[in-house]
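Trainee: Starting from these lines, generate the structure:
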Amino acid sequence: MIKNIFKCGIVSLICISIFYGFSSILDDDEWKVDFFDDFETFDHNNWQDQRIWVNNEKQCYVPDNQYNTREVSDGTLKIKLINIEDNIVCDNMDKYGNQHPKTPYVAGRIASKNRKEFIKGKWTARLRIHGESQASMFPAWWILGAQNNEPPVQEPNENICWPLTGSGEIDIFEHHGDFGDGHYTTGAIKSLGECDKGDWWSLRTSVNTSLSDFNEYSVEWQDSDLVYRLNGEEVYRNEGLGDNYPEPMFAILNFAKITDTPMKGEWVMEVDWVKHEFRN
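Mentor: Presented below is the predicted three-dimensional model:
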């Protein structure tokens, strides 16, 4: 009888150990949130305004919610591009010291640079675009290597040229209005091994969706792959390329105007929340 009780006890201990060991494995495989912003306010501990001139864009990025270009209201962030119908002097500079010309277009651009930066993991934003797509629209949700040497340069190690390692780029959501409504592109920028030499197209795809609906757009590191998801469903994968982006990365939300096509009024990208997750 005692032997049977002893055997039952041993079996129970083994079962418990196996159960908790399996549970631990499952826990290690689950995503855990280490950054979440639901935009009840504009939190300067999470974001800073970024003023920069890239891609020959036609707008001027302005700080401090000037012209209401990064409005926070009703629990969401509205990143806007606005035609103020008056050419203003723009202080945006490119990394070579060239100043943006006067323009009537102003916009918001925020970055988590030197605020919230993470190595790998999973980045997600829930967002939508107001109204119908228009030519020249270029809203984006993306991440960039934290050693990028473009403004603002705030740390000694921010000295690496795009898109070299340390300054790599992964585009989670970009909409190019010149190519019509109902789609976005997602994917990584392939570094060609030289400063300012990147392949924009070979590592990305176009995905159809309703841009005016709130959708969750994400990228995650899965082993050595980069996996892109729309509302939790995989839509694209950069196989074997995740380790090409080993650096801490920060997030960017911006609305650009990419061509000379005129626009009136305002364009709006509304962001419900942004989060980063990690696995043990």
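Trainee: For the rest of this, base every contact and every neighbour count on C-alpha atoms.
Mentor: Noted.
Trainee: count of neighbours near Phe255?
Mentor: Phe255 has 28 neighbouring residues, counting by other CA atoms under 10 Å.
Trainee: make that Glu71, sorry
Mentor: 21.
Trainee: Name the nearest residue to it, sequence neighbours excluded.
Mentor: Lys78 (5.0 Å; CA to CA, 6 or more residues apart in numbering).
Trainee: so when I look at Leu13, I'm seeing a helix, right?
Mentor: Yes - looking at Leu13 with DSSP: H, G, I helix; E, B strand; the rest coil, it is inside a helix.
Trainee: Next one: it relative to Ser24, how far apart?
Mentor: According to CA to CA, to the nearest Å, Leu13 stands 16 Å off from Ser24.
Trainee: hey, where'd the strands end up in the stretch 101-250 of the chain?
Mentor: Ranges of strands within the stretch 101-250 of the chain are 103-107, 109-111, 117-119, 122-129, 137-145, 169-174, 183-188, 190-194, 197-199, 204-208, 215-222, 225-230, 233-238, 248-257, based on DSSP state E, counting those that start in this stretch.
Trainee: Could you also give me the structure for this second sequence? I'd like to compare it with the first:
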Amino acid sequence: MGTAFDRAIKGDSGLTGVLTRGSELFFWAQAESSPDLHPSESPGMFRKTYIEITNVCDLSCSFCPKSSRPANMMSAHLFDHILSEITGISKLLHFHVVGEPLNHPEVGEFLRMCGDRGFRVNLVTNGRALQRRGKELLFQPALRNVSVSLQSVGPEAVDELLQLLESVRRFHVLARDAQGPEISLRLWALKPHGDQERLATTLHLISSVFGIERQRIDRALGQLSHEHRTVLVLHEFEEMEYKQIAKTMNCSIGTVMSRLFYARRKLAALLADLKKPDRQ
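Mentor: So this is what the prediction gives:
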């Protein structure tokens, strides 16, 4: 694999960036250098692979790094080449670096290509195009999770946030009925001591739009044992694999699987009668 990666780094494949950080692998077209990343030499198995299928975004958020790269949409040929390069060394892909994946006209085709090769995909989006392109994400076996960033909405734009959350809720109903991808909400660039009011407002709006009794969910999680709560968080939120969780918790993989099973079952029982989103 080293030779193939070397060719990619040198630009023979049309890429100018194949970089690693810990157990994560990054692919860029028209990449800029980054001081905390380094070229991969002997990659082994990567937990996540990030693929920037486009660097085009319809927003200009303050927390995103600014780029001088020309606007670019990754070609299907280059995307297929990347999948060929990482087959056998990575299984979980993230469509996320700088651009908005739903701006790419071939995102549906890219997901189909991933499914054909046995990859699973997490897609990170600002959510603005869900109403227009959400149906393309349904019935895609490769698509594991759609993560919507709420950080792109300013702290004072309550009406805009409500509109975004309502769009996400409608997509959630479609995805649930189609047994499609999981939906998650991201609010990740908050200051630890300066954004409590914004966080409280956001959680209140989420609870209102989705009909979630947040305090009851907190209480339900608190009723899980430490072991069950920990394994649930590591697997569902940190996206860690069984082997990594077993090492972190100093137990066998079988114990991890058993704890996760019982944690999910107990949490589902505790929350069984929570209000569901209306179908429409």
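Trainee: Can you calculate the TM-score here?
Mentor: The TM-score (TM-score structural alignment, normalised by the length of the first structure) is 0.25; 120 aligned residues with a CA RMSD of 6.5 Å.
Trainee: if we can go back for a sec, give the full set of residues in contact with the residue nearest to Glu71 of the first structure.
Mentor: 69-72, 268-271 (CA atoms under 8 Å, 6 or more residues apart in numbering).
Trainee: Could you export these as a markdown table, including secondary structure and distance to Arg237 of the first structure?
Mentor: Shown next, in a markdown table, are those (DSSP: H, G, I helix; E, B strand; the rest coil; distance: CA to CA, whole Å):
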| residue | secondary structure | distance to Arg237 of the first structure |
| --- | --- | --- |
| Thr69 | coil | 33 |
| Arg70 | strand | 32 |
| Glu71 | strand | 33 |
| Val72 | strand | 33 |
| Val268 | strand | 29 |
| Met269 | strand | 25 |
| Glu270 | strand | 26 |
| Val271 | strand | 24 |
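Trainee: got the strands of the stretch 101-250 of the first structure as TSV, with distance to Phe278 of the first structure columns?
Mentor: TSV is the format used below for those (distance: least, CA to CA, whole Å):
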stretch	distance to Phe278 of the first structure
strand 103-107	32
strand 109-111	20
strand 117-119	9
strand 122-129	6
strand 137-145	16
strand 169-174	17
strand 183-188	20
strand 190-194	24
strand 197-199	28
strand 204-208	24
strand 215-222	9
strand 225-230	14
strand 233-238	18
strand 248-257	13
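Trainee: Out of the ones you listed, flag the one nearest Phe36 of the first structure.
Mentor: Closest approach to Phe36 of the first structure among the strands of the stretch 101-250 of the first structure (CA to CA): strand 122-129, 9.6 Å.
Trainee: and for the closest one, what are the contacting residues?
Mentor: For strand 122-129 of the first structure, using CA under 8 Å, 6+ apart, the contacting residues are 141, 211-221, 268-278.
Trainee: could you pull out the strands for the second structure?
Mentor: Applying DSSP state E to the second structure gives strands spanning 17-21, 24-28, 38-39, 48-51, 92-95, 120-125, 143-149, 182-186.
Trainee: could you dump these to CSV with distance to Ala175 of the second structure and mean neighbour count?
Mentor: Below are these laid out as CSV (distance: least, CA to CA, whole Å; neighbours: other CA atoms under 10 Å):
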stretch, distance to Ala175 of the second structure, mean neighbour count
strand 17-21, 32, 21
strand 24-28, 28, 21
strand 38-39, 38, 15
strand 48-51, 23, 22
strand 92-95, 18, 22
strand 120-125, 14, 22
strand 143-149, 10, 20
strand 182-186, 8, 16
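Trainee: Redo those strands as TSV? Include distance to Leu199 of the second structure.
Mentor: TSV is the format used below for the strands of the second structure (distance: least, CA to CA, whole Å):
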stretch	distance to Leu199 of the second structure
strand 17-21	30
strand 24-28	29
strand 38-39	35
strand 48-51	28
strand 92-95	26
strand 120-125	20
strand 143-149	13
strand 182-186	11
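Trainee: Gly9 of the first structure falls within a helix, correct?
Mentor: Yes - according to three-state DSSP, Gly9 of the first structure belongs to a helix.
Trainee: Filter the contacts of Lys78 of the first structure down to just the buried residues.
Mentor: With burial judged by 16 or more other CA atoms under 10 Å, the buried subset of the contacts of Lys78 of the first structure is 69-72, 268-271.
Trainee: which among the residues you listed gets closest to Leu230 of the first structure?
Mentor: Val271 (15.0 Å).
Trainee: That closest one reaches Thr76, doesn't it?
Mentor: Yes - applying CA atoms under 8 Å, one finds Val271 of the first structure in contact with Thr76, separated by 5.6 Å.
Trainee: Mutual contacts of those two, please.
Mentor: Shared contacts of Val271 of the first structure and Thr76 (CA under 8 Å, 6+ apart): none.
Trainee: Now do Lys197 of the first structure against Lys190 of the first structure, distance only.
Mentor: Distance from Lys197 of the first structure to Lys190 of the first structure, by CA to CA: 9 Å.
Trainee: Which residue of the two possesses the greater neighbour count?
Mentor: Lys190 (21 against 15).
Trainee: That one contacts Asp199, correct?
Mentor: Yes - contact criterion CA under 8 Å: Lys190 of the first structure and Asp199 qualify, at 4.9 Å.
Trainee: separation between the closest residue to Ala107 of the first structure other than its chain neighbours and Trp267 of the first structure?
Mentor: Closest residue to Ala107 of the first structure apart from its sequence neighbours, by CA to CA, 6+ apart: Leu81 at 4.2 Å. Noted for Leu81 of the first structure: a distance of 5 Å to Trp267 of the first structure, by CA to CA.
Trainee: and these two? which has more neighbours close in?
Mentor: Leu81 (32 against 27).
Trainee: Does that one belong to a helix, a strand or coil?
Mentor: Quick answer, by three-state DSSP: Leu81 of the first structure is strand.
Trainee: Now do the same contact list for Ile252 of the first structure.
Mentor: 109-112, 140-144.
Trainee: Sticking with Ile18 of the first structure, tell me its helix or strand.
Mentor: helix 2-29 (DSSP states H and E).
Trainee: which ones are touching the residue nearest to Tyr236 of the first structure when sequence neighbours are not counted?
Mentor: Spatial nearest neighbour of Tyr236 of the first structure, chain neighbours left out: Tyr228 (5.2 Å); criterion: CA to CA, 6+ apart. With contact set as CA under 8 Å, 6+ apart, Tyr228 of the first structure has these partners: 172, 186-187, 217-220, 234-237.
Trainee: Could you measure from Tyr228 of the first structure over to Val219 of the first structure?
Mentor: Tyr228 of the first structure is 4 Å from Val219 of the first structure, by CA to CA.
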